[in-house]
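J.: predicted model follows, preceded by the sequence.
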Amino acid sequence: MTAAAIPAFDIGDKPSARGRIPGNHGIWVGITCEFVEFLVLFTVYFVARAHFPDAFENDAARLSIVAGTVITLLMVTSSFFIACSVATLRAGRRRASILWLLAGLVVALGYPLAKYLEIQWNVAHGIDGASGIFFTVYYYLTFTHLVHGFWGILGILWVLVRHLNNGYTAENHTGLEALASYWHATDIIWLIIFPLFYVLA
């Protein structure tokens, strides 16, 4: 992951206004870098799949669809909670916003835990990066996404600390919006990864 992809959660907070892009310029540079990075990785996925169709068709069945589904639910739920945090702060309900953000953090922390348990399950079933081209691509893509997930979790922690210290108001909460934008982008990428490896392969 390049340095440019590191999210900038609190650069130049400005008052909210209808019809504008949420967050700040820094976060959208980071999101663009994230999308470009995964566009390259998805290209690698489709090239590998075109050259080794049998491996992708047969090996996908060895993955735990339960693990993939749990991670999907965690990502979508945490993303929803963070969106609720933004919405309640815009409505002037600071306490509710903090509680929603805290809930988003708790659920988001379930992602690396679920991924760790999935890897343990994979290893127990003889699945590692040397198990074939499908699993090499699978590990590379999902681990890269996990790195972005860790950046997002660190961002949630930073924004939560600022929120608890009156860093945001109903009129000025660009940092919270930037976090929500980054986490939604990371969520969207997982919603592409999930069917490619766990459902459609």
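T.: Perfect, I can see it now.

J.: C-alpha from now on. contacts and neighbour counts both.
T.: Noted.

J.: shouldn't Val76 be in contact with Ile189?
T.: No - using CA atoms under 8 Å, Val76 is not in contact with Ile189; the gap is 11.2 Å.

J.: give me the more crowded residue out of these two.
T.: Legend: neighbour count by other CA atoms under 10 Å for Val76 and Ile189, higher for Val76 (20 against 16).

J.: quick one: the more buried one from Gly104, how far?
T.: Going from Val76 to Gly104 by CA to CA, to the nearest Å gives 10 Å.

J.: at which residues are the helices of the chain located?
T.: Listed in chain order, the helices found in the chain under DSSP state H are 25-51, 53-59, 65-90, 94-124, 133-164, 174-194.

J.: this is the other structure I want to compare:
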Amino acid sequence: MPGVPIGEISPLGWVVLGALAALSVFAATLVLVKLVQFRRARLGDTRPAEQAMQLWRAGERGAALTTVAAAAGPRAALLRELFTALTAHPGDTAAAQARGAQRAIDDLAVLERNMRGIEAVVQAAPMLGLLGTVIGMIEAFGRLAQSTGAADPAELAGGIWTALITTALGLAIAIVFYFLSLWLEARVARERAALESLLAAVPGALAVPAPAAGRG
């Protein structure tokens, strides 16, 4: 396979390629930041929440609070708010739901932060590639117009390479980060569904049970 004739790419083409490189670095940084954030938040880890719910249903309220207090993540934070509210005001599930809903909204907002940046790269990269295409074709036809007699294909190489390379890179960047964005959004969507399920469980499963010591 022949190598890319780097010397044939025009200065304006290099400007577009530089902008595409900057966009890819920016998007890759955002993806890495989100992955670290999701890992620290224990996204998808259901064990602490399930254990705390089991303890709460069994009447072991102190142990349930301890479990969620020591755990990280939106689910643990939501249950911590619910358990605290229900312990302070037994039976007042409406107030507990309100506090829990606000906590869920805040945590989801943090998880979704900077996601728009990745989406912006997905939309901007093909446009920059198209700009490179237009620049390359303008250069190619400009050289063709300046030539006399039969056109020398070598004179058109720079513009054509600029058009093809910028288009290919723009599309490649958009495709890669489009799927990465979908994957990250899917993880946030699953967490949102889990938080909504926990909030819906408040009237029944999270109603204050009789203390374990009081059972016959």
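T.: In hand now; what should we look at? Because the structure is predicted, anything quoted here is derived from the model rather than measured.

J.: what value does the TM-score take for this pair?
T.: Put the two chains on top of each other and the TM-score (TM-score structural alignment, normalised by the length of the first structure) is 0.45; 116 aligned residues with a CA RMSD of 3.3 Å.

J.: circling back: which one of the helices of the first structure has the most crowded surroundings?
T.: Most buried of the helices of the first structure by mean neighbour count (mean count of other CA atoms under 10 Å) is helix 174-194; its value is a mean of 22.

J.: that one vs helix 65-90, what angle?
T.: Helix 174-194 of the first structure and helix 65-90 are oriented at 160 degrees to each other (axes from the mean of the first three to the mean of the last three CA atoms, to 10 degrees).

J.: for helix 174-194 of the first structure, which helices and strands make contact with it?
T.: Applying 3 or more CA pairs under 8 Å, 6 or more residues apart in numbering; DSSP states H and E, we find helix 174-194 of the first structure packed against helix 25-51, helix 65-90, helix 133-164.

J.: and the shortest one with helix 133-164, angle?
T.: When the same axes, to 10 degrees is applied, the directions of helix 65-90 of the first structure and helix 133-164 differ by 20 degrees.

J.: isn't Val134 of the second structure up against Trp161?
T.: No - with contact defined as CA under 8 Å, Val134 of the second structure does not count as touching Trp161 (11.7 Å).

J.: which residue of the two possesses the greater neighbour count?
T.: Set Val134 of the second structure next to Trp161 and count neighbours by other CA under 10 Å: Trp161 wins out with 23 against 18.

J.: do you know how far the more buried one is from Pro153 of the second structure?
T.: Using CA to CA, one obtains 12 Å as the distance from Trp161 of the second structure to Pro153 of the second structure.

J.: same question, Leu111 of the second structure
T.: Using CA to CA, Leu111 of the second structure is found at 52 Å from Pro153 of the second structure.

J.: list the residues that contact the residue most central in space within the first structure.
T.: Residue closest to the mean C-alpha point of the first structure, counted by CA atoms, centre = their mean, is Thr186 at 3.0 Å. Thr186 of the first structure is in contact with His145, His148, Gly149, counting by CA atoms under 8 Å, 6 or more residues apart in numbering.

J.: more neighbours: which of Leu111 and Pro153 of the second structure?
T.: Leu111 (21 against 11).

J.: for Gly159 of the second structure, the count of nearby residues, please.
T.: 25.

J.: quickly find the element holding it.
T.: Gly159 of the second structure belongs to helix 153-200 when assigned by DSSP states H and E.

J.: for that helix, name the packing helices and strands.
T.: Secondary-structure packing of helix 153-200 of the second structure (3+ CA pairs under 8 Å, 6+ apart): helix 11-40, helix 74-88, helix 93-112, helix 115-146.

J.: looking at the ones you listed, which is buried most?
T.: By mean count of other CA under 10 Å, these have helix 74-88 as the most buried, with a mean of 23.

J.: quick one: that helix to helix 93-112, angle?
T.: With the same axes, to 10 degrees defining the directions, helix 74-88 of the second structure sits at 160 degrees from helix 93-112.

J.: what sits closest to Leu164 of the second structure if chain neighbours are left out?
T.: Distances taken as CA to CA, 6 or more residues apart in numbering put Thr133 closest to Leu164 of the second structure, at 6.6 Å, once the chain neighbours are dropped.

J.: got the contact list for the one you found?
T.: Contacts of Thr133 of the second structure by CA under 8 Å, 6+ apart are Thr162, Ala163, Leu164, Thr166, Thr167.
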